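In: no FASTA, just this:
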């Protein structure tokens, strides 16, 4: 049995090349939390369905738009100025921690939704990794595919 989603995500993210792949896909519009959730579902043999995908997006999309992205934008906006201002640098680090906590909460919500889904291997060609990562970014997708088993 795969570990909980948070443990899976942090373990995978620490593997060589995964952070860079996730950040590249995020820059292309992917929700990294959904992407990591999809990899977790793939690792557990949970079959993709349009209904399940919609349920995950229903939880993830508002949380990303209203919580995670505003924190990320603030942290990124302060990057340069924080280099010259130690007080702002400290605040920026606190915002970074809030962003991480918000991502953890999103993963916990996604896991709570998906925990009861069957763990049967899928015969479908469509996998969760493909669903949640933008097309045309084959190299980072391949890096995530290769790194996901542990």
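Out: Arrived safely. Predicted model only: the values in this text are computed from it and were never measured.
In: rest of the way, CA atoms for contacts and neighbours
Out: Noted.
In: separation between residue 85 and residue 97?
Out: According to C-alpha to C-alpha, to the nearest Å, residue 85 and residue 97 sit 19 Å apart.
In: ok, residue 81 next?
Out: Taking C-alpha to C-alpha, one finds residue 81 at 18 Å from residue 97.
In: please compare the first structure with the one that follows:
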């Protein structure tokens, strides 16, 4: 198991079905960085409560709104046109790299925020992933199950 959030996310995202599940959840308005952080905290046995959920959301939301989402919107907006324009395709690749680096920044900030949160191995009934997902409504349970299965195999 990886101990840092970024490598944990890379490891989980590479598992079969996780990329599709994450993209599905993202299309439903969920912040995948927050979900992956929640999964990481659950793996570490960190106690989950409303105050911590809010801290995580407050940390990630401005950066997601002001940096990640505009980059993602531009990248997806250029998808079709870039297939027929090599220069635009190259720029789109650079935007994709910037988007990934922006997500990495969010994950670093979330990890930094949670460093002082101790593991509490007696806290076995905390469902970080479900509680984080429920903040955004009723997400696709199948996609969450895929993500949870990958976490449990990690």
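Out: Cool, the structure landed. This is a predicted model, so every value here is computed, not measured.
In: quick check: the residue nearest the centre of structure 2 vs residue 126 of structure 2, distance?
Out: By C-alpha atoms, centre = their mean, structure 2 has its centre lying nearest to residue 33, at 1.9 Å. Residue 33 of structure 2 sits 19 Å away from residue 126 of structure 2, going by C-alpha to C-alpha.
In: with structure 2 overlaid, report how far the longest helix seen in structure 1 is off on average.
Out: Using DSSP state H to define each element, structure 1 has its longest helix at helix 86-114. Compared with structure 2 after fitting, helix 86-114 of structure 1 deviates on average by 0.2 Å (mean C-alpha distance after the TM-score superposition for structure 1).
In: packing partners for that helix?
Out: helix 5-13, helix 32-43, helix 50-63, helix 69-77, helix 79-82 (3 or more C-alpha pairs under 8 Å, 6 or more residues apart in numbering; DSSP states H and E).
In: just the buried positions in it, please.
Out: 89, 92, 95-96, 98-99, 102-104, 106-111, 114 (16 or more other C-alpha atoms under 10 Å).
In: ok, residues contacting the helix or strand that comes right after that helix?
Out: Sequence order places helix 128-132 as the next helix or strand after helix 86-114 of structure 1, per DSSP states H and E. With contacts defined as C-alpha atoms under 8 Å, 6 or more residues apart in numbering, helix 128-132 of structure 1 is touched by 30, 31, 34, 35, 38, 39, 41, 42, 48, 141, 145.
In: so the fourth one makes contact with residue 140?
Out: No - when contacts are counted by C-alpha atoms under 8 Å, residue 35 of structure 1 is not listed as touching residue 140 (11.7 Å).
In: these two - which one has more neighbours?
Out: Neighbours around residue 35 of structure 1 and residue 140, counted as other C-alpha atoms under 10 Å, are more numerous at residue 35. The numbers are 23 against 20.
In: which residues touch the more buried one?
Out: Counting by C-alpha under 8 Å, 6+ apart, residue 35 of structure 1 makes contact with 128, 129, 132, 133.
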